[in-house]
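*Asks:* coords please:
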Amino acid sequence: MTVKIDDWLLEILACPACKAALRVEGESAELACTGCGLIYPVRDDIPVLLVDEARKP
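*Replies:* Have a look, this model is predicted:
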């Protein structure tokens, strides 16, 4: 399952924990923080940017 997030949206999304940029993590349906490394799930093409839902790498 690949993440379908528009590039313009990905540019403005930020990690709620450290405010760093996010990037699509491989072929999985996840967004990874470029700063602290937390990995956020994407459900039904909607990023779940809750620190409690994130997993550590």
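*Asks:* Only C-alpha atoms from now on, for both contacts and neighbour counts.
*Replies:* OK.
*Asks:* which residues does the spatially most central residue of the chain contact?
*Replies:* The centre of the chain sits closest to Leu31, judged by C-alpha atoms, centre = their mean, with a distance of 2.4 Å. Taking C-alpha atoms under 8 Å, 6 or more residues apart in numbering, we find Leu31 in contact with Leu22, Arg23, Val24, Glu25, Ile39, Tyr40, Pro41, Val42, Pro47.
*Asks:* Share the number of residues neighbouring the second one, please.
*Replies:* By the other C-alpha atoms under 10 Å criterion, the neighbourhood of Arg23 contains 16 residues.
*Asks:* for the first one, same thing?
*Replies:* For Leu22, the neighbour count with other C-alpha under 10 Å is 22.
*Asks:* Now do it against Ile46, distance only.
*Replies:* Leu22 is 14 Å from Ile46, where distance means C-alpha to C-alpha, to the nearest Å.
*Asks:* now the other sequence, so there's something to compare against:
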Amino acid sequence: MAVSKELLDILACPKCRGELHLNEQGDGLICEACRLLYEIRDDIPIMLIDEATPLDRP
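*Replies:* Coordinates of the predicted model:
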């Protein structure tokens, strides 16, 4: 896993401070509340709102 469980437990969405979880591929963190995907590059989560990818509404 690219992001350790300990790090995942303390990370929060920079926009809403909500909970994040790994996507299925393990290469991004998803905030369900904001519908944003924060990419993980070289095992480092990119936690910048401007670089987040909007997710399609279900």
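*Asks:* Looking at structure 2, which of the contacts of Leu31 of structure 1 hold up?
*Replies:* Compared against structure 2 with both residues aligned by TM-score structural alignment, their matches' C-alpha atoms under 8 Å, the contacts of Leu31 of structure 1 retain Leu22, Arg23, Val24, Glu25, Ile39, Tyr40, Pro41, Val42, Pro47.
*Asks:* The fourth one pairs with which position in structure 2?
*Replies:* I take that to be Glu25 of structure 1. With TM-score structural alignment as the criterion, Glu25 of structure 1 lines up with Asn23 in structure 2.
*Asks:* My guess is that match contacts Ile30. True?
*Replies:* Yes - if you go by C-alpha atoms under 8 Å, Asn23 of structure 2 and Ile30 touch, sitting 6.3 Å apart.
*Asks:* neighbour-wise, which of the two wins?
*Replies:* Using other C-alpha under 10 Å as the criterion, Asn23 of structure 2 and Ile30 rank with Ile30 on top: 23 against 14.
*Asks:* mind checking the SS state of the residue nearest to Cys16 of structure 2 when sequence neighbours are not counted?
*Replies:* Using C-alpha to C-alpha, 6 or more residues apart in numbering and skipping the chain neighbours, the partner closest in space to Cys16 of structure 2 is Cys34 (7.2 Å). For Cys34 of structure 2, the assignment made with DSSP: H, G, I helix; E, B strand; the rest coil gives coil.
*Asks:* Look up the counterpart of stretch 38-53 of structure 1 in structure 2, residue range please.
*Replies:* Mapping stretch 38-53 of structure 1 onto structure 2 (TM-score structural alignment) gives residues 36-51.
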